[in-house]
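Peer 1: Structure of the sequence below:
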Amino acid sequence: MSDVTYPAELEIAPLTKPVNAAVTVPGSKSITNRALALAALAVNQKPTLRGVLRSEDTEVMIECLRRLGFQVSVDWSKNTVTVTSDSARLIPANAADLFVANSGTTVRFLTAMVSLGEGRYRFDGVPRMRERPLEDLLESLRQLGVNAHSEGGNGCPPVVIETTGWRGSEVTVRGTTSSQYLSGLMMAAAFASRPVTIRVEGGLVSEPYVVMTEQMVDEWVGNMSRPSAGVFQTTPGPHRSVKEYAIEPDASAASYFWAAAAVAGGRVTVTGLNRKSLQGDVRFVDVLAQMGCRIEESDNGITVHGGHLRGVDVDMNDISDTVMTLGAVACFAEGATTIRNVGHIRHKETDRIAALATELRKLGAEVEERDDGLTIVPRALKGCAVDTYNDHRMAMSLALVGLRVPGVVIRNPGCVAKTYPGFWQDLERLRA
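Peer 2: Model prediction:
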């Protein structure tokens, strides 16, 4: 784990002048954990990943891969990881007890991945992970002939996968709770020994993350097609040769610094990201543009210039990891901001709709909470201690309010280690 240490509480000092900064954020968590899973499945290629994010979530994934029998070589001084295996088996270990902490990508990607193997695999995590749903994925694996069940019978971890490999070629998966179920199945299907057709049942949340998975599977394997909407097909065959893979900076992490320009005024450039990014969250800058910011793109990155902010009404289903970032910005806008179609974020590290509403009210905003979103009406803000619910995105988002409002104290600031251990140091660089 990263050697960064954190206080129990952290007060955010307001900025005394508009920002003028260029920021480099660490590698994408979403891409890193997908790349680690793909590198393990393509292990005979001995691929090297560059720009790997070092965080709790990614170190949990790496430790799980080791327990599954993969050799994972890490050089954090260069942010590189190489995955190898001495086994002819797709999953080297035939039994493993895996601790996934509160990493949704780890449990969902690896649950699908180990089902390709032969053996018994058990997944468990922290108390909050034992409340996070997995039943839709377990049901899909059962369709493929896998014995996949929740020990508590509630569809949440601990879960057990007992498998001799996939015995079916057709599977449906529900996509209304998490797109990660589909992404896990897509990556596993790409390495299956038989043709596989995956059909999405009902709606699909966070579709840009599915597009990310599809593009990465194409880069690594090249055997996936989408013959019609909501249908994915793979065929066995020779895979592409991937010796090195570069991971983009994290667009969700970038959202906090773009939002800092909106909140404090001035300009912030996040380097290494552009519109061609695999990550849908780069589109957060479009929401800031609707609110009155000016967006500038160059070969160096994307720059947000702060402006007079106005409230917006926005469907954030596709960029739901930035809901809380927008919630902080909305506190400084003229008029109400309404966020819609994000009911699925109630199943994240915390119930993010309820938590955001509670903490913004503490700070003085007027908030109307709905099943699928909330409306934020700016009011006179006041400093106070805010709770983070052990949710990294709550901590990073609420800190933005403290850039303008004195007395904002973040409780449990160390929860940022889940995806961005160096966040507080990078936020402090905005004062330079």
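Peer 1: hey, let's count contacts and neighbours off CA atoms from now on
Peer 2: Will do.
Peer 1: Distance-wise, check residue 401 relative to residue 426.
Peer 2: 16 Å (Cα to Cα, to the nearest Å).
Peer 1: one more, for comparison:
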Amino acid sequence: MNYQLKAPDSAIRTTVKLPASKSISNRALILNALSDSPYDVENLSDCDDTNLMVKALSSNDRDFDVGAAGTTMRFLTAFLSKVAGEWTITGSERMKNRPIKVLVDALNALGARIEYLEREGYPPLRIFGSALRGGEISLPGNVSSQYISALLMIAPLTEQGVALRLEGTVISRPYIHITLRLMERYGASASWTGHTIRVLPGAYQPVRLTVESDWSAASYWYEILALSRTAEIELLGLRENSLQGDAAGARLFARLGVSTAYTSRGVVLRHTGTVCERLVHDFVNEPDLAQTFAVTCALLNIPFRFAGLRSLRIKETDRIEALKRELRKLGYVLTDRDDSILEWNGERGEPEPRPVIATYEDHRMALSFAPAALVRPGGIAIAHPQVVSKSYPRYWEDLKAAGFSIKESALSCSTLNIP
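Peer 2: Okay, the predicted model is just below:
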């Protein structure tokens, strides 16, 4: 199934109740479980990753299938290594091709016992949960922050605590900071000095926690505002002093003409009429915003150079290649180099007459390309639109409420090619 989107007939005036932060939700669920909390986490995200985490943590099963939920796979692997018993964990075919060796090696070094059931370095896994001794370990700083967060969250419950040294350039620092700040809220003692994060041994304490709205989800409404100068959009539940690194998107979108006014309810977005001539940014701390900004800049004909994208190669899909392929359908010729830089210098090609954007089982491809309907006379078609359930299940309903026309159409065979 495809969705065919067309722009609203009039200026967009809408208020959006954003989904809760998936990053905070899944960390909070693990910490809540580790603290044996009697309280429920309030305002949890209603997305696939979080729903799978809730299901896993509340079940009596010993075998878990987390589908395409990378966060759930990594956090549960560490969590189960500390819970007495024998467990297996698997996922979708794509998940079975997402590496997990760095995390498994680190956990085994801390005293865990984890085996591969099929291919070395990849799920599915068999985990023999037991007490962990902890100690000193090293990881490359450029691995996924989810590996690091998974290790940090179980660190207080090891016998010795953990000293984690991050070697080289550290990517996605804000996600690690989210983890540490939430751990401290639950009573852990942790410090980050230089390249080493130290977590002392000790029990977590139960706390009441309410999850804030998701700044990653907000970025698609910022994109809509940037592409539609007459719009006014209110986004509920966002906080100026957010735990989330993606809150930096508000400052970056200011360069694309979007102003952010904070209120007691969230934020109000309006267009300033002033945009930059070229956007250069290192997304090492906000990798999940890269797709939003690549599509926005291309559609605004603003050349860009984005660095810090190394982790995009191992997300739900190879997001660098996916962006190049799908923006090429719209006539924008992007280049990449060094596995971490994506550029557009203004080069154009012949666009496809009726492009259908492939989503590659990646929610952020659908979320970031849908606003293209605002600038394309014939609108835009999105293949497999249901992928948005991973992080923003109500996205299409919210677009309809804002005035977008969305109709179902048959799936073209050309959209099934996955890089």
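Peer 1: just to revisit the earlier point, neighbour count: residue 401 and residue 426 of structure 1, which is higher?
Peer 2: Between residue 401 of structure 1 and residue 426, counted using other Cα atoms under 10 Å, residue 401 has the larger neighbour count: 29 against 15.
Peer 1: which one in structure 2 is aligned with that one?
Peer 2: When structure 2 is aligned by TM-score structural alignment, residue 401 of structure 1 is paired with residue 372.
Peer 1: so who does the closest residue to that match other than its chain neighbours touch?
Peer 2: Sequence neighbours aside, residue 380 is the residue nearest to residue 372 of structure 2 in space, at 6.4 Å (criterion: Cα to Cα, 6 or more residues apart in numbering). When contacts are counted by Cα atoms under 8 Å, 6 or more residues apart in numbering, residue 380 of structure 2 touches 4-6, 354-357, 370, 372-373.
Peer 1: how near is residue 380 of structure 2 to residue 295 of structure 2?
Peer 2: Between residue 380 of structure 2 and residue 295 of structure 2 the computed distance is 13 Å (Cα to Cα).
Peer 1: Need the overlap of contacts for the two.
Peer 2: residue 372.
Peer 1: A strand includes residue 178 of structure 2, no?
Peer 2: No - assigned with DSSP: H, G, I helix; E, B strand; the rest coil, residue 178 of structure 2 falls outside any strand and is helix.
Peer 1: so it touches residue 244, yeah?
Peer 2: Yes - counting by Cα atoms under 8 Å, residue 178 of structure 2 does reach residue 244; the two are 6.5 Å apart.
Peer 1: Which residue is the nearest non-sequential neighbour of the equivalent of residue 211 of structure 2 over in structure 1?
Peer 2: Under the alignment (TM-score structural alignment), residue 211 of structure 2 maps onto residue 247 of structure 1. Nearest in space to residue 247 of structure 1, with sequence neighbours left out and distances taken as Cα to Cα, 6+ apart, is residue 51 at 5.1 Å.
Peer 1: corresponding residue for the one you found in structure 2?
Peer 2: Looks like residue 51 of structure 1 aligns to residue 43 there (TM-score structural alignment).
Peer 1: mind checking how far its match is from residue 243 of structure 2?
Peer 2: Applying Cα to Cα to residue 43 of structure 2 and residue 243 of structure 2 gives a distance of 15 Å.
Peer 1: If you count surrounding residues, which of those two has more?
Peer 2: More crowded of residue 43 of structure 2 and residue 243, by other Cα under 10 Å: residue 243, with 21 against 15.
Peer 1: Matching residue 140 of structure 2 against structure 1, which residue comes up?
Peer 2: Match for residue 140 of structure 2 (TM-score structural alignment): residue 174.
Peer 1: same question, residue 221 of structure 2
Peer 2: Match for residue 221 of structure 2 (TM-score structural alignment): residue 257.
Peer 1: list the contacts for that match?
Peer 2: Residue 257 of structure 1 neighbours (Cα under 8 Å, 6+ apart): 23, 268, 270, 427.
Peer 1: List just the nearest of the residues you listed to residue 203 of structure 1.
Peer 2: Checking these against residue 203 of structure 1 with Cα to Cα, the nearest one is residue 270 at 32.6 Å.
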